[in-house]
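>>> okay, structure incoming, though there's no sequence with it:
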């Protein structure tokens, strides 16, 4: 009787797991409830692994069923918790052109009063760290710049294009979404030590400041590559509300429904935004590298559309959760880098030692093998 109940539970877990995987592949703009079904995928994956352990102790023949499911769904497990304990980084003499790419949401360099600290130290240090960084390509979201023509009194601190770009030996491309009354610029940016041959932007509509940008770069190997930098629709969720919602039953009643409505609206926007980008990616004549603040989890339609077509850097070579969100909600990886099939991912590093923004930067070393 106990084994019959356990077997029924195992079948239910497998069914749940398959439905959750199906939900990941449904865009929220066609059926938004699938978004919340997809969020249960990590729970179903863990329960299936527990079922494997249970049946290995009880009946190894029955264990083959959840074990087979675990093997087939392992790439989905790796999306959230990457495990490569025995992996050794390739030698520096391995053939191919190496390219180091840093991606970071810099939170407008903490220019707003509620983000500032004494003497603007975090702003100075963040800009200086980026200027000194050895990466070949920098992709920055929530970028902020005060050019020399700005009337701001602090333009010598926030002249970020000049300091990260020209003074550091990099070419720059800033895609502006807003210029305020003192001439300061908001948007996203790409900085490159390689020559920028062409550039462009991808709009998500007049009602959204979120958008994408791209550049074509000429490498020393004479190869041309295309780099995309994009920032998808925000979750629009207040961190304090999230903590309150799961801290108590009353907190969930007070905050939970509002959070779910806002998450739904964001998921709908992100799903059609990523579909817009995928169509652009498919037209690229060059090897692709993608840097993004997805504002979405590895168990989402947005991530799935990219992971089905490209290598996720963390899932390929990382170890652990690789969380990039610097806040009270733990273990969230909402910032990602992806690479086309032509690339090899040699190494990835999330910079937990850089605490200036609410996102941790990440650096990935890619290698483009000789043709």
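Great, that's in hand. This is a predicted model, so every value here is computed, not measured.

>>> only C-alpha atoms from now on, for both contacts and neighbour counts.
Noted.

>>> any idea which element residue 347 lies in?
strand 344-350 (DSSP states H and E).

>>> oh, I was asking about residue 123
Here residue 123 sits within helix 121-132, counting by DSSP H and E.

>>> comparison target below:
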């Protein structure tokens, strides 16, 4: 019994530490990363905090200990965050001829540098797009290298940058594009493009964003190696790199937010945010828009290939006047480090 008592004391100490860290993570979406750049990294691990607090709650509940109240309160206070991490159910809507489908996909230059040991990546991606047949397609990290045939889209806007290696953003549409443009971010190769699309009598502004990358490897083992290499300073370098990217993302989010504010049309924002749904950047860009995953998703909605962790860093946000009928994340389609996401929507 004494051993159990000492063990429980140790467990309760870690429970308290976890509670403090979780509360800090709850506050961070409301604080600009420039204020606490290192602490902002905690928002990446919010789902893990939920899981560990749940485990602590169950651990104390099994023993009928009052200490379970601590984790219970933490989970209760964070209940509004749950839908950003996992959706338990979704509504079903009837089909309507006014429905249209939007897809967003970071194609990682169509495997230009052979990150994947496959020769048929461009063909796979083209076949996937043709099969799903979205009305509007937003591509990040687009490349002309594979010369994929997207002639099913009579309207397109492609913005390429770079000298030796050309990369860019692309919007393909089955509806006419009546205006287009790009938002260049200072001191960054990342950007946002937009297109005003005419669907029937309506005009919709489509933004295709690609915010600053935090450059984390999809392999969790590499991160572990960085942490183990504390003496060599690798983990400090990684934290500095992430915090710097978060500060850049803050500036980029504010630029996009201001551009969106001046738009007179209903807005859809697609793309790779390179940040979690628990971040200040997410909250700033989303504003009063709807997150398609929260509206009609199911499960984890994973959009990035990260071992053992269902990362969601790609989004489709829609105007309040737009209804989201379905949302899908195709996490079994492994032809990039990101997964395609798709939403069926309609103008109310």
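Alright, I've got the coordinates. Being a predicted model, the structure only gives us computed values, none of them experimental.

>>> quick one on the thing from earlier: show me how far the helix holding residue 123 of the first structure is from its chain's centre.
22 Å (Cα atoms, centre = their mean, to the nearest Å).

>>> what do you get for stretch 240-258 of the first structure?
Taking mean C-alpha positions (Cα atoms, centre = their mean), stretch 240-258 of the first structure and its chain are 26 Å apart.

>>> residue 214 of the second structure maps to what in the first structure?
Counting by TM-score structural alignment, residue 214 of the second structure lines up with residue 235 in the first structure.

>>> let's verify its match: helix, strand, or coil?
Using DSSP: H, G, I helix; E, B strand; the rest coil, the secondary structure recorded for residue 235 of the first structure is coil.

>>> is it in contact with residue 295, as I believe?
Yes - Residue 235 of the first structure lies in contact with residue 295 (Cα atoms under 8 Å); the separation is 6.1 Å.

>>> neighbour count winner among these two?
residue 295 (22 against 18; other Cα atoms under 10 Å).

>>> just give the nearest non-adjacent residue to residue 322 of the first structure, would you?
Spatial nearest neighbour of residue 322 of the first structure, chain neighbours left out: residue 333 (6.3 Å); criterion: Cα to Cα, 6 or more residues apart in numbering.

>>> thinking again about what came up before, so where in the second structure does the strand holding residue 347 of the first structure end up aligned?
Residue span in the second structure matched to strand 344-350 of the first structure, by TM-score structural alignment: 323-329.

>>> same thing with stretch 134-143 of the first structure?
Counting by TM-score structural alignment, stretch 134-143 of the first structure corresponds to residues 133-142.

>>> same check, this time on stretch 288-304 of the first structure
Under TM-score structural alignment, the match for stretch 288-304 of the first structure is residues 267-283.

>>> how about that stretch: buried residues?
Across stretch 267-283 of the second structure, burial judged by 16 or more other Cα atoms under 10 Å covers 267-283.

>>> what's the mean deviation for the strand holding residue 347 of the first structure versus the second structure?
When the second structure is overlaid, strand 344-350 of the first structure sits 1.2 Å from its aligned residues on average, using mean Cα distance after the TM-score superposition for the first structure.

>>> now the helix or strand that that strand is followed by and strand 344-350, what's the angle there?
Counting by DSSP H and E, the element after strand 344-350 of the first structure in chain order, helix or strand, is strand 362-368. Interaxial angle of strand 362-368 of the first structure relative to strand 344-350 (axes from the mean of the first three to the mean of the last three Cα atoms, to 10 degrees): 170 degrees.

>>> helices or strands up against strand 362-368 of the first structure?
Counting contacts by 3 or more Cα pairs under 8 Å, 6 or more residues apart in numbering; DSSP states H and E, strand 362-368 of the first structure is packed against strand 97-105, strand 344-350.

>>> in the second structure, what residues pair with it?
Using TM-score structural alignment, strand 362-368 of the first structure pairs with 341-347 in the second structure.

>>> what sits up against the matching stretch?
Residues external to stretch 341-347 of the second structure that are found in contact with it (Cα atoms under 8 Å, 6 or more residues apart in numbering): 98-105, 134, 292, 303, 314-316, 321-330.

>>> ok, now stretch 29-43 of the first structure?
Contacts of stretch 29-43 of the first structure (Cα under 8 Å, 6+ apart): 17, 19-24, 26-28, 77, 80, 264, 267-269, 271-272, 299-301.

>>> buried ones in it?
Buried residues in stretch 29-43 of the first structure (16+ other Cα under 10 Å): 29, 32, 34-42.

>>> for residue 90 of the first structure, the count of nearby residues, please.
By other Cα under 10 Å, neighbour count at residue 90 of the first structure equals 12.

>>> repeat for residue 60 of the second structure
19.

>>> and the contacts of stretch 341-347 of the second structure, which are buried?
100-105, 134, 292, 303, 314-316, 322-329.

>>> still on that earlier bit, narrow the buried residues of stretch 267-283 of the second structure to those in helices?
Per DSSP state H, helices hold the following members of these: 280-283.

>>> which one of these is nearest to residue 334 of the second structure?
residue 282 (25.1 Å; Cα to Cα).

>>> tell me what the helix of greatest length in the second structure is packed against?
Under DSSP H, the helix in the second structure containing the largest number of residues is helix 234-261. Contacts defined by 3+ Cα pairs under 8 Å, 6+ apart place helix 234-261 of the second structure against helix 220-228, helix 280-286.

>>> ok, residue 220 of the second structure - contacts?
Residue 220 of the second structure makes contacts with 306-308, as judged by Cα under 8 Å, 6+ apart.

>>> residue 303 of the first structure too?
294, 296-297.

>>> go again with 10 Å.
Going by Cα atoms under 10 Å, 6 or more residues apart in numbering, residue 303 of the first structure touches 24-25, 79, 270-271, 274, 294-297, 312, 334, 336.

>>> now tabulate those in TSV and tack on distance to residue 368 of the first structure.
Putting the contacts of residue 303 of the first structure into TSV (distance: Cα to Cα, whole Å) gives the following:
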residue	distance to residue 368 of the first structure
24	31
25	30
79	23
270	30
271	30
274	25
294	25
295	28
296	28
297	28
312	16
334	26
336	19
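
>>> tell me the one among those nearest to residue 207 of the first structure.
Minimum distance to residue 207 of the first structure across the contacts of residue 303 of the first structure is 13.6 Å, recorded for residue 270 (Cα to Cα).

>>> tell me how many other residues surround the closest one.
Here the number of neighbours of residue 270 of the first structure (other Cα under 10 Å) works out to 29.

>>> so who does it touch?
Counting by Cα under 10 Å, 6+ apart, residue 270 of the first structure has contacts 27-29, 204, 210, 231-235, 264, 276, 294-296, 300-303.
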